[in-house]
Every structure is written in structure tokens, then in C-alpha cells.
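Novice: need a 3D model of the following:
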Amino acid sequence: MKDGPDIARLAALIGDPARANMLSALMTGSALTAGELAAEAGVTPQTASAHLVRLQQGGLLALRKQGRHRYFALKNEEVARVLEGLMGLAARSGHLRSRPGPRNLALRRARVCYNHLAGEMGTALYEALIGGGHVLVTDRTPVLSEAGKSLMRGFGIDVDALSRGRAPLCRECLDWSERRSHLSGSLGRAVFQKIRDLGWATSDQATRIVTFSTSGDRAFGDFVARAAGT
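Specialist: Sure thing, here's the model as predicted:
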């Protein structure tokens, strides 16, 4: 056997339909119980438990305990980025689980990708930040500029506190539907949380669809325009 990363083992973990459904359900960024994940996968609780053990051992899931309850979540944002990339590859290759329809269009417009905004609206914001000089990208590594820090502070985000955290401030995530990048990292998470705190949008845990109100859509458009410097 050749030395190096064992992608076959990882692919086998993700490739099982039940486990793939569990991982997709966790792309909302929320932690779910074994029972909830069993329902998502369409398997018995006993079968779900066996799948969850394998996903944990494979480094894809993290177990969180709260009192007597046990919750499962994606191990980290890196796992989410891999899953988002696989979703894009599946979509581009024509491997779709259902025919496109209104729900598909809503997912493409705006959705949750682990803990940040994805879809048309997510990529529009990221490209505006780059175009306006608020995010500088070198060798695919995004860095928030001084102008970007000022913009985010004006949006009510404590950039200094985020910078002191362990997670990278800015990362880009390849969007499966747009085939372009959207903003992730701790800043992407904070921006999406602020959008929800302001009441601009709500997210559906079951579908990952993000729905903007009429006023929220308009306010988001204004913020994108400021980011772009227009």
C-alpha cells in the first residue's frame, strides 16, 4: 500500500447514503441528537449509533454532552468545506437526489453553510468585499483590510475580539451552487449571526434555506453596496 493520506477510508465514510444524509443534516452548524440523525438518515436508532461511532472515529464528528443528552456536530469548519465541495461536484456531475424546483431555487439563492451565508447572496457579499478593497486575497488567502475592519465595526462586529480567537478570521469556501467562493471563518460566522440578530433573515434548520424579509433583503443589498464602495 502506498504511503500518504488514506482518501479511500474517508470516501467510504462519507459515501454511505445514511452517513451522507447525517453529515448533510449537520451542515446547518447545529448539533443534533442520535435520534434526530436517525430520522434524517431513515435508519433505526441502533443503526444510527453504529454510523455515528464510525463518523466519530473517522474524525468527521464531535460529540457534545449536555446533562444527560448527547449531541453530534461536524468536527470543524474544514469538514464542512469538504462536504460543500463534494455537493458542488455532485451537482456539476448531474448527481442530484431530486429534480430542481422552487426549493432548489431557494437553496441556491441563500442557505446556511455550516455557520455562514452561502448561495447567491453569500457570494455577492464576498465579491463586493473584495471589489471594494475590504478583503484582500493573495494566493487564495483572504485578509481583512483596515477599511474592511472599519466597515465591520460599523456593522456592529467586534473584529478585534474575533482576531484574538483561535479560528481564522477570514476564509473562503467554494460555493457548490455558484461555483464561486463565499466568506467563511469567524468573520463569516459573525456576519451571518448579525444578519439574523438584525431580523433581516431567518434560517430553516430542516432545509438550510435562508429566507430574507422584504426589508431585510433591501438592507442586505445596501450593505453589499457599501462593501463594494458604491
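
Novice: CA only for contacts and neighbour counts going forward, please
Specialist: OK.

Novice: give me the residue at the spatial middle of this protein.
Specialist: Among the residues of the chain, the one closest to the centroid is residue 113, at 1.9 Å (C-alpha atoms, centre = their mean).

Novice: here's the other one to compare against:
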Amino acid sequence: MSLAETAALLADRTRAAFCLALFDGRAWTAGELARHAGVSASTASEQLSRLIAGGLLVEERQGRHRYVRLSGPAAAQLIENLAAFSPDAAAPATLRESTRRGAEARARTCYDHLAGQLGVRVAAAALARGLVTEEAGLALTDPGRRWFAELGVDLSAPRGSRPLLRTCLDWTERRHHLAGAAGAALCTSALDRRWVERIGSGRALTVTPAGRTAFRDALGLDLTVD
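Specialist: Below is the predicted model of the structure:
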């Protein structure tokens, strides 16, 4: 598929809305995405088929249900980069929309890693504490590898062509958060340990009381005030 054809896939508002919804890293049904984007089931099915054919989404079927998810980190990075270069969205039209945006700005998932104010602060703390270094490109230091090991995170698992660590430009903060296999492992650990919990069915996260203590002890972050 050519560059123009790939760009055209994301030039449609409905298809773009589907991709952004799937940025929570989970699989959604076609019906859920149709309701999210406010389109008919037939329109959702047609647009999802185009995204699957274009390689941005993959499909899984369980019985009569059709689930779709982003095809992988490369697709997620492409969409996040485009979102970061987009102009700021218009002011929210409803209180509910304003609340959702505020929650996502504070803490959310960016595909499979931490983003928003939380993600940016985690990245800054990791750099300040010498867990990562930018001296010759972003990389984990030996203290950083030990830090992950103390969290019980195994970074030796095969990850294909995915980098161990990379920066990702946060589209709300306009600063970088941590992505790559290490960033994904940290997000998974935070969810598993209930340092953060999902708010509803979207990307927004809330830091739990246990998480406030854990982030303070692990990275010196004061999250007592959002």
C-alpha cells in the first residue's frame, strides 16, 4: 500500500475515531465502535474492513462477535505521531466530554504505555534518577534494568523488531513519555499491581491510593494533587 493510500485511510473522521478509540490497546467489537463514533453498524463494518485491508487493524472472531484491535506498535506509533501534529481540538461541547478530556490529559494509555501528565512525569523522573539516559540515544541504564527487575518485570523476552525503549511525543503535554517494550512493561505492571485503573471503557486512567504511594516510593513522584 502506498503512502497516499495509507494517509487516505486516516483522512476519514469515522476511521480516525475508530483508531483513536482502539488506542487503549484493547479489542473492541464493531458494535462498540459504531456506538462510539455515532455511525450505523453497516457503516462501521465497511470502514473497519478498509482499515483491516490497509494493515492498520487486525480482526479476531469469537463466535458471532467480530473484534478488532490495532495491528501493533508500528500502527499505534503512526497514529500517535499524526495526533501529535494535529491542531488542538475544538472546545468540548458537553460537560461529559470536558470531563473525559480532563481525565485523559491527567493519565491515559497511549496504546500500551502510560501517557498524559502521568506518563510525562514518569519519563522525567526516570531520566532524573538515571534509570534512562539520552547520552547516545534513549536507553536503559544498568540501574534502570535493576529497577525494572525489582518490579518483577522481565525485559529479556523476545520483542521482535520493537525497540526496548523509545520516546513518544505526548499529544496533550507536547513532551515525551516512554514507549517501546520497557514502556509497555511498565504500564502492564502498573495495571496489574493496581497502581492505576481504567476509567470506564476509554483510555483514561486514575491513579489509585496504592499507586500514589508506589509512584512516590519508586520514582519520587508526588501525585497527591492532580
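
Novice: ok, and the closest non-adjacent residue to the alignment partner in structure 2 of the residue nearest to the centre of structure 1?
Specialist: Taking TM-score structural alignment, residue 113 of structure 1 has residue 110 as its aligned residue in structure 2. Nearest non-adjacent residue to residue 110 of structure 2, counting by C-alpha to C-alpha, 6 or more residues apart in numbering: residue 23, 6.0 Å away.

Novice: neighbours of the one you found, just the number please.
Specialist: Counted with other C-alpha atoms under 10 Å, the neighbours of residue 23 of structure 2 add up to 24.

Novice: any idea how far it is from residue 109 of structure 2?
Specialist: From residue 23 of structure 2 across to residue 109 of structure 2, the span is 7 Å (C-alpha to C-alpha, to the nearest Å).

Novice: overlap of the contact sets of the two?
Specialist: Counting by C-alpha atoms under 8 Å, 6 or more residues apart in numbering, the shared contacts of residue 23 of structure 2 and residue 109 are residue 203.

Novice: I'd assumed the residue nearest to residue 110 of structure 2 was in a strand, is it?
Specialist: No - counting by DSSP: H, G, I helix; E, B strand; the rest coil, residue 23 of structure 2 falls outside a strand, being helix.

Novice: alignment lookup: it to structure 1.
Specialist: Under the alignment (TM-score structural alignment), residue 23 of structure 2 pairs with residue 27 of structure 1.

Novice: please report how far that match lies from residue 189 of structure 1.
Specialist: For residue 27 of structure 1 relative to residue 189 of structure 1 (C-alpha to C-alpha), the value is 13 Å.

Novice: was I right about residue 34 of structure 2 contacting residue 48?
Specialist: No - taking contacts as C-alpha atoms under 8 Å, residue 34 of structure 2 lies outside contact range of residue 48: 9.9 Å.

Novice: who has more neighbours, the two?
Specialist: Using other C-alpha under 10 Å as the criterion, residue 34 of structure 2 and residue 48 rank with residue 48 on top: 24 against 21.

Novice: residue boundaries of the helices in structure 1?
Specialist: Along structure 1, counting by DSSP state H, helices occupy 7-15, 17-25, 34-41, 45-57, 77-92, 102-109, 120-131, 146-154, 159-163, 185-197, 214-228.

Novice: need those in JSON lines with distance to residue 176 of structure 1, can you?
Specialist: Listed next are those as JSON lines, based on distance: least, C-alpha to C-alpha, whole Å:
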{"stretch": "helix 7-15", "distance to residue 176 of structure 1": "17"}
{"stretch": "helix 17-25", "distance to residue 176 of structure 1": "13"}
{"stretch": "helix 34-41", "distance to residue 176 of structure 1": "21"}
{"stretch": "helix 45-57", "distance to residue 176 of structure 1": "23"}
{"stretch": "helix 77-92", "distance to residue 176 of structure 1": "4"}
{"stretch": "helix 102-109", "distance to residue 176 of structure 1": "9"}
{"stretch": "helix 120-131", "distance to residue 176 of structure 1": "11"}
{"stretch": "helix 146-154", "distance to residue 176 of structure 1": "26"}
{"stretch": "helix 159-163", "distance to residue 176 of structure 1": "26"}
{"stretch": "helix 185-197", "distance to residue 176 of structure 1": "17"}
{"stretch": "helix 214-228", "distance to residue 176 of structure 1": "21"}
